[in-house]
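>>> here are the coordinates; sequence isn't available:
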């Protein structure tokens, strides 16, 4: 059976923190593939979309290109509307019944698991994988496998602010993604 870990998020923009988290989980748990899946509209965040779903998909494709074990999943962007992990994971399991799915979240999301849509049902179907993040607690009443990874206090919000101010992000966002951001005039 193929082992796939879905890494959901807004990825607005994707950065090296995302890649490091995914890489550490891939190696720690011997996955066949990590799929980055940008959400259409997260139920837990404001409706501000600084980059379109298609632009976020494209940035992810650029970011993961050098890694054969990273791919991008477009399901939530194509489907549109609110992105609930339970609905998405059930749909993926239906499409790929021979795949064992897990779901990767950062420590910032672990604290909010009790607020997730159908979380009690979700954890019966998939394994939740958590990665520590500076300033966040990784304790949960729900079963979450915690993976140690280099702790980098980096967020897309911080990077958007730097980009808006014209500051350098060259060590924090892959060059191919930076080029695309400049080309599309995103986050100005």
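That came through fine. On a predicted model such as this, the values are computed, not experimentally measured, just so you know. Numbers count the residues shown, from 1 in each chain.

>>> all contacts plus neighbour counts: C-alpha atoms, from now on.
Fine.

>>> if you tally nearby residues, what's the number for residue 112?
If you count neighbours by other Cα atoms under 10 Å, residue 112 ends up with 11.

>>> and if you look at residue 37?
Residue 37 has 22 nearby residues by other Cα under 10 Å.

>>> that one and residue 8 touch, don't they?
Yes: counting by Cα atoms under 8 Å, residue 37 does reach residue 8; the two are 4.7 Å apart.

>>> residue contacts, residue 32?
Applying Cα atoms under 8 Å, 6 or more residues apart in numbering, we find residue 32 in contact with 2-4, 26, 69.

>>> restricted to helices, list those.
If you go by DSSP state H, the contacts of residue 32 have residue 26 in helices.

>>> just the buried ones from the contacts of residue 32?
Using 16 or more other Cα atoms under 10 Å as the burial test, the contacts of residue 32 include 3-4, 26, 69 as buried.

>>> closest one of the contacts of residue 32 to residue 113?
Closest approach to residue 113 among the contacts of residue 32 (Cα to Cα): residue 4, at 20.9 Å.

>>> sec struct for residue 103, please.
Counting by DSSP: H, G, I helix; E, B strand; the rest coil, the backbone at residue 103 sits in strand.

>>> any chance of the buried ones among the contacts of residue 32 in CSV, plus distance to residue 96?
Output for those, formatted as CSV (distance: Cα to Cα, whole Å):
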residue, distance to residue 96
3, 11
4, 10
26, 20
69, 18
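
>>> looking at those, which are in strands?
3-4 (DSSP state E).

>>> next up, a second structure to put side by side with the first:
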């Protein structure tokens, strides 16, 4: 797998999974694999964010460290592409700009933006949400044991046929109690993160002394 892998021409869609990945963990990997199984997509673009407008304090690990963790986690795995376009912009990452870039790059292929139900609940706070819905289909993660995603927030933002496609693009997966912030806290307090991140990622975190208190 290459960071700059070029997709073959086809009508299959492209999944988009953005985030800080600070660090990438098994929950991220399971989410992406579920998307590959359930959506009409050829691969998932992993797009690490430079600075999220909803998380202005930014990531803890450096851009290169987060990219290296992704490379280690995804090495040799088909269907996964690391896309560092947002990092190359060196600024706040707005989803609309990323989608417009991908639409220009793959004009004939539908884009599926993979998000959690919590992100759907705050979708009206995103920049240009109506434009985002024009550029992509949302693919919302529905986790077992949690309330179903509430799509009513989108009712005034898109046409009924687009809303129907979004509902049909829902991704089902088990509830996984892993978060990057909890993993950082565990490392900081000297607790184990074994089996919660891929082994090579855990080794890099230890070697680089990431997330350890000064």
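Arrived safely. The structure displayed is predicted, hence computed values, not measured ones.

>>> on that earlier part again, export the contacts of residue 32 of structure 1 to a markdown table and tack on distance to residue 156 of structure 1?
What follows is these, written out as a markdown table (distance: Cα to Cα, whole Å):
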| residue | distance to residue 156 of structure 1 |
| --- | --- |
| 2 | 31 |
| 3 | 28 |
| 4 | 24 |
| 26 | 22 |
| 69 | 23 |
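
>>> where along structure 2 do the helices fall?
Applying DSSP H to structure 2 gives helices spanning 26-38, 63-74, 85-89, 95-105, 117-121, 129-135, 160-168, 180-188, 199-208.

>>> save those helices as a markdown table, and put in distance to residue 153 of structure 2 too.
Output for the helices of structure 2, formatted as a markdown table (distance: least, Cα to Cα, whole Å):
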| stretch | distance to residue 153 of structure 2 |
| --- | --- |
| helix 26-38 | 22 |
| helix 63-74 | 32 |
| helix 85-89 | 27 |
| helix 95-105 | 18 |
| helix 117-121 | 7 |
| helix 129-135 | 11 |
| helix 160-168 | 11 |
| helix 180-188 | 27 |
| helix 199-208 | 37 |
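
>>> of those helices, which is nearest residue 174 of structure 2?
Residue 174 of structure 2 lies closest, by Cα to Cα, to one member of the helices of structure 2: helix 26-38, at 9.2 Å.

>>> in that closest one, what's buried?
Using 16+ other Cα under 10 Å as the test for burial, helix 26-38 of structure 2 gives 26-29, 31-36.

>>> just give me how far that helix sits from the chain centre.
Centroid separation for helix 26-38 of structure 2 versus its chain: 10 Å, with Cα atoms, centre = their mean, to the nearest Å.

>>> the inter-axis angle of it versus helix 180-188?
Relative orientation of helix 26-38 of structure 2 and helix 180-188, computed by axes from the mean of the first three to the mean of the last three Cα atoms, to 10 degrees: 150 degrees.

>>> where does helix 26-38 of structure 2 end up in structure 1?
Taken onto structure 1 by TM-score structural alignment, helix 26-38 of structure 2 occupies residues 16-28 there.

>>> mean offset of that stretch relative to structure 2 (after superposition)
For stretch 16-28 of structure 1, the mean deviation from structure 2 after alignment is 0.6 Å (mean Cα distance after the TM-score superposition for structure 1).

>>> run through who's touching that stretch.
By Cα under 8 Å, 6+ apart, the surrounding residues in contact with stretch 16-28 of structure 1 are 7, 31-34, 64, 129, 131, 147-150, 152, 154-155, 172-174.

>>> repeat that for stretch 166-183 of structure 1.
Contacts with stretch 166-183 of structure 1, where a contact means Cα under 8 Å, 6+ apart, come from 14-17, 59-60, 62-63, 159, 162-163, 187-188.

>>> buried set for it?
For stretch 166-183 of structure 1, the neighbour count (16+ other Cα under 10 Å) marks 172-174, 177-178, 181 as buried.
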